[in-house]
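> Let's see this in three dimensions:
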Amino acid sequence: MKKMIKLLMSATMLLGLAACGGAGEQQGSDSTAAGNSTAEGASFDYADVKIGVLGHMQSGETLDALTVYMDALSEEVGFSYEYVVGSSYDEQTNITAVQNLIASGVDGIVLAIDSGTPAILQECEAAGVFLSAFITDMDSSFDELKSSDYYLGNVNDGLYDTSSIGEKAAELVIKDGNTNVGIVTFPLLYFPQKSAAIQAFTKTIESHNDTATEPIEIYETQELSFSALEDTYFNNYPELDSILSLASGFVHPTMVSADKTDVDLYTTGFKKDDLDAFENGEMRMMTLSNVEAVALPVAMILNAVAEKPFADQPEEAERIDTSVVFVTNEEELTALEEKCFYFTADIDQAFISPEDFTQYLTAYNPDASYEEFKEVLVNMSMEDLMAK
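Got it, this is the predicted structure:
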């Protein structure tokens, strides 16, 4: 029904009939709209466009930064958005949340979660609502989604190939002189892409062992079912001196409670509460993805609503990489604290400013390029941050 309404509105616009206030209204050079969307050259009024964002975050730095960023984009362009909390494992919670968003009149939904996604897509298709995703690799559902006209693709939580994380952690383990290392991860059944990090880590260590006078022993991988590492882990491996954690936030608290902060931790994920542990040398590596990467799925929804997709947009949806930001030393930590939007929530430090964002909306810039936007997302690394 929503799609039919938009088609009828488009036909009305072609006949030159002016209408007030609907999503799909053509914008003249002297018209006014919400936010700053009156920039010359804009050919679409987004004032009545609403985007839903569904994620598992209830609080924390990621949600704080995402909120500031979405506020800035919506103010610049004129659309509105609503963030709702879903579940990492309860499909029905997410399906119900999407049904509620659709009932509220959203034109598109950005998922920061992957549970119940095929059923969610069916709901969106039936309602004529576009779907995209952010900081999720969609491993459980991507093949079922990618050919739908209503699924626009997803931006991964960093690089889909996680090998670089494993390689970086292994290099640091070797540099730090550690010789007994454990690997902890979320279930590989649900996060199979983490296997690439484990394999790269193992391969790098094994290559080192070929010539090392003191080889490094790698213990059996421990999979966590979304619960904290148990204290008994350290009893099982009394010689342990380091851990590669692919289970963000679920290892360090146990190290503290078990009085094992002398073990070096190389972990994915980042929280401001971890800064003391990093500065004390307990954490030797942290990673994060830039929330500015949400700009691409939002832009694709806005372009789809305006019926103006990127000219170079592929017919089938893609997984899209974004930079992994590694923090491994004091210089990089300083750059994070002073220059990273994720940390400061200062919109002036965003890799993609709200003004730049409009140039990826085809209603503002008919020559906007999907491939160029993808290239921007993989040039938001620590090196790029330090070069600011």
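> For the rest of this, base every contact and every neighbour count on C-alpha atoms.
OK.
> quick one: contacts of stretch 47-59?
21-23, 33-34, 63, 78-88, 94, 97-98, 101, 105-113 (CA atoms under 8 Å, 6 or more residues apart in numbering).
> Can I have the buried ones of these as a ChimeraX selection?
Selection of buried members from the contacts of stretch 47-59 for ChimeraX, criterion 16 or more other CA atoms under 10 Å:
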select :23,33,34,63,78,79,80,81,83,84,85,86,87,88,94,97,98,101,105,106,107,108,109,110,111,112,113
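> so of the contacts of stretch 47-59, which ones are in strands?
Judged by DSSP state E, the subset of these located in strands is Ser80, Tyr81, Glu82, Tyr83, Val84, Val85, Gly108, Ile109, Val110, Leu111, Ala112.
> I'd assumed Ser132 was in contact with the last one.
It stands for Ala112. No - contact criterion CA atoms under 8 Å: Ala112 and Ser132 do not qualify, at 9.0 Å.
> Helices along the stretch 1-150 of the chain, start to end?
Assigned by DSSP state H, counting those that start in this stretch, the helices in the stretch 1-150 of the chain fall at 2-14, 61-77, 91-103, 117-127, 142-145.
> would you say Asp367 is within a strand?
No - checked against DSSP: H, G, I helix; E, B strand; the rest coil, Asp367 lies outside a strand; its state is coil.
> Could you report the neighbour count for it?
Using other CA atoms under 10 Å as the criterion, Asp367 is surrounded by 14 other residues.
> tell me the contacts of it?
Contacts of Asp367 (CA under 8 Å, 6+ apart): Phe310, Ala311.
> run the last query once more with 10 Å
Contacts for Asp367 (CA atoms under 10 Å, 6 or more residues apart in numbering) come out as Phe310, Ala311, Asp312, Gln359, Tyr360, Leu361.
> Which one of those sits in the busiest neighbourhood?
Going by other CA under 10 Å, Leu361 tops the contacts of Asp367 with 28 neighbours.
> and the gap between that residue and Ser148?
Separation of Leu361 from Ser148 (CA to CA, to the nearest Å): 22 Å.
> and if you look at Thr322?
Plainly put, Thr322 is 23 Å away from Ser148 if you go by CA to CA.
> who's more crowded, these two?
A count of neighbours by other CA under 10 Å puts Thr322 above the other of Thr322 and Ser148, at 26 against 17.
> how about this one, so we can line them up?
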Amino acid sequence: MKTSKKLMALALAGTMAASSLSMVSVSAEPKKATIGVCFYQDTGKAVDATKAFLESLSDTLNVEFKYGTFTQTDEAANLTKVQELIASGVDGIIGTMDLGTQSILSECEAAGVYYGGYLCDFDTSYTNAYDDVFGNPNFVGTVTDGHNPDDVCVGTQFFDSLIEYNESHADAPLTHVSMAIFPSWAFPAQATAADQFVATVDEYNKTAETPITVDPLDEEVDVLNFAPLDSTYFSKHPDTQAIMSFAAGTSFVYPTMVSAGVDSDIKLFTTGYEGGEESNFGSAGNQTYQQVIVTGVETIVYPLVLLLNKINETEFVDMPEKAERISTEQYIVNSDEDMELFVNSLYTTADVSAAAYTPEDVLNMTAFGNPDATYADLVSAVQCLTY
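Predicted coordinates:
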């Protein structure tokens, strides 16, 4: 029943979004534009699917896309990549890292190039350089990978998935869990999510017939400094039945579970998806994975549309005075039925026929392609992509 409700909600959201987009005629041909897109890694399911989606838009939007890769640690390397893209003649850039953003924007502003974010909350800039970044006329804003740090709900989402699992496995519920996160300096929202998860469990335990124990975060082994989980994790958490990995569990947690021989004994609820998780998801295989969460790649329409509006010298009538960072809902896959949908999605197949939006839909999101398009509608379009 829970899954049916989720699927109905997704279908309704998609129907509403399509009906608001597909009936409008295009009012102007877009100018020829070149957009650089710098991902957080060279390859991967999300990268491949995003590229396929963008290329499907190219002719209709009259855009050529150029691709590059940002690093999480080297500000100079990111600036150099931006300089290379500017030298190649791009009109706009979409970046996935908030590293050296002020320097990047200085380069962009001097060159008349617009800049937007994708799958990044730009929290460092938002907290420490708000006016310089979000007030910069060449910065169009960013769409976050999930909810912003001041709007975190993923801790509650993990809790909901845990409760759904326990309700479906009443004969063997998970009553003792542990956690894993990336460092707060890189992903502050994960520490917030872990606190939220604990608080939600504490509230649940006040009336629960079968309470749930959550091991407190052990800074030594639970905070993953972009390295695999240490094998001592399991001796530090000897009674854990499940790991709530707010970090990317497939890369950093699951391999250690396998090498330690606990992948059939301990469940993994995680963010991220890299491919192949479905073989051991839900009731399949060793049944390790019980949740994966990802952000739909179609959310890139947020910075893309805003960049193209600037390039085409148009603007929404309800455009905010300063650039914003927009939270997104995510695909929360926590049942066999969800996974069956997900493995056939754009995210996993890079098949653009499965995309939530057609090229014509995206053109109709723009101010130059649709005189009735609004900023509010654009935000709604990236916030309805969920199960």
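> Report the TM-score for the pair.
TM-score for the superposed chains, counting by TM-score structural alignment, normalised by the length of structure 2: 0.84, backed by 342 aligned residues with a CA RMSD of 1.8 Å.
> which one of the helices of the stretch 1-150 of structure 1 lies closest to Val251 of structure 1?
Proximity to Val251 of structure 1, assessed across these by CA to CA, is greatest for helix 61-77 (18.6 Å).
> how big is the offset of the closest one relative to structure 2?
By mean CA distance after the TM-score superposition for structure 1, the fitted helix 61-77 of structure 1 averages 1.0 Å away from its aligned residues in structure 2.
> Report the aligned residue range of structure 2 for that helix.
Counting by TM-score structural alignment, helix 61-77 of structure 1 falls onto residues 45-61 of structure 2.
> dump the residue contacts of the residue most central in space within structure 1.
For structure 1, Ile135 is the residue whose C-alpha lies nearest the centre (CA atoms, centre = their mean; 2.1 Å). By CA under 10 Å, 6+ apart, the residues touching Ile135 of structure 1 are 55, 111-114, 154-159, 289-291, 293-294, 320-322.
> Which residue, neighbours along the chain excluded, lies closest to it?
Asp157 (3.9 Å; CA to CA, 6 or more residues apart in numbering).
> Looking for the alignment partner of the one you found in structure 2.
Using TM-score structural alignment, Asp157 of structure 1 pairs with Asp145 in structure 2.
> Quick check, that match in contact with Asp121.
Yes - using CA atoms under 10 Å, Asp145 of structure 2 makes contact with Asp121 at a distance of 7.1 Å.
> Might one say that Leu346 of structure 2 is in contact with Leu54?
No - assessed by CA under 10 Å, Leu346 of structure 2 is found out of contact with Leu54, at 11.9 Å.
> Going along the chain, name the helices of the stretch 201-350 of structure 2.
Under DSSP H, counting those that start in this stretch, the stretch 201-350 of structure 2 gives helices at 233-236, 249-252, 254-259, 301-311, 336-342, 346-349.
> So which bit of structure 1 is the fourth one matched to?
What it means is helix 301-311 of structure 2. Under TM-score structural alignment, the counterpart of helix 301-311 of structure 2 in structure 1 spans residues 295-305.
> what about the matching stretch, how far off from structure 2?
Here the mean offset of stretch 295-305 of structure 1 against structure 2 after fitting is 0.8 Å, by mean CA distance after the TM-score superposition for structure 1.
> next one: that stretch to chain centre, how far?
Mean-position distance between stretch 295-305 of structure 1 and its chain equals 15 Å (CA atoms, centre = their mean, to the nearest Å).
> try stretch 249-265 of structure 2
23 Å.
> what's the span of that stretch, first residue to last?
Stretch 249-265 of structure 2: ends 16 Å apart by CA to CA.
> Stretch 365-373 of structure 1 now?
This stretch, stretch 365-373 of structure 1, spans 13 Å end to end (CA to CA).
> Read off where it ends up in structure 2.
So stretch 365-373 of structure 1 sits over residues 370-378 in structure 2, by TM-score structural alignment.
> and if you look at stretch 112-131 of structure 1?
The alignment of stretch 112-131 of structure 1 onto structure 2 (TM-score structural alignment) covers residues 96-115.
> Give me the distance between the nearest residue to Ser74 of structure 1 once chain neighbours are set aside and Met57 of structure 1.
Closest residue to Ser74 of structure 1 apart from its sequence neighbours, by CA to CA, 6+ apart: Ser80 at 5.8 Å. Here Ser80 of structure 1 is placed at a distance of 20 Å from Met57 of structure 1 (CA to CA).
> what do you get for Ala97 of structure 1?
14 Å.
> Need the residues touching each of these two.
Val84, Val85, Gly86, Ser87.
> Please say which position in structure 2 the third one maps to.
What it means is Gly86 of structure 1. Looks like Gly86 of structure 1 aligns to Phe70 there (TM-score structural alignment).
> That match reaches Thr101, doesn't it?
No - applying CA under 10 Å as the test, Phe70 of structure 2 and Thr101 come out as separate, 11.7 Å apart.
> Name the residues contacting each of the two.
Both Phe70 of structure 2 and Thr101 are contacted by Asn78, Leu79, Gly95, under the criterion CA under 10 Å, 6+ apart.
> tell me the contacts of the first one?
Okay, so that is Asn78 of structure 2. 38, 68-72, 84, 95, 97-101, 103-104.
> Against Phe281 of structure 2, how distant is it?
For Asn78 of structure 2, the distance to Phe281 of structure 2 (CA to CA) stands at 36 Å.
> chain center to the lengthiest helix in structure 2: distance?
The longest helix of structure 2 (DSSP state H) is helix 2-21. Its chain's average C-alpha position is 19 Å from that of helix 2-21 of structure 2, according to CA atoms, centre = their mean.
> Equivalent analysis for stretch 348-364 of structure 2, please.
On the basis of CA atoms, centre = their mean, stretch 348-364 of structure 2 sits 17 Å off its chain's mean C-alpha point.
> do stretch 273-291 of structure 1 as well
That offset, for stretch 273-291 of structure 1, works out to 18 Å (CA atoms, centre = their mean).
> can you pull the contacts of Glu360 of structure 2?
Taking CA under 10 Å, 6+ apart, one finds Leu21, Ser22, Val24, Ser25, Val26, Leu57, Thr60, Leu61, Gly369 in contact with Glu360 of structure 2.
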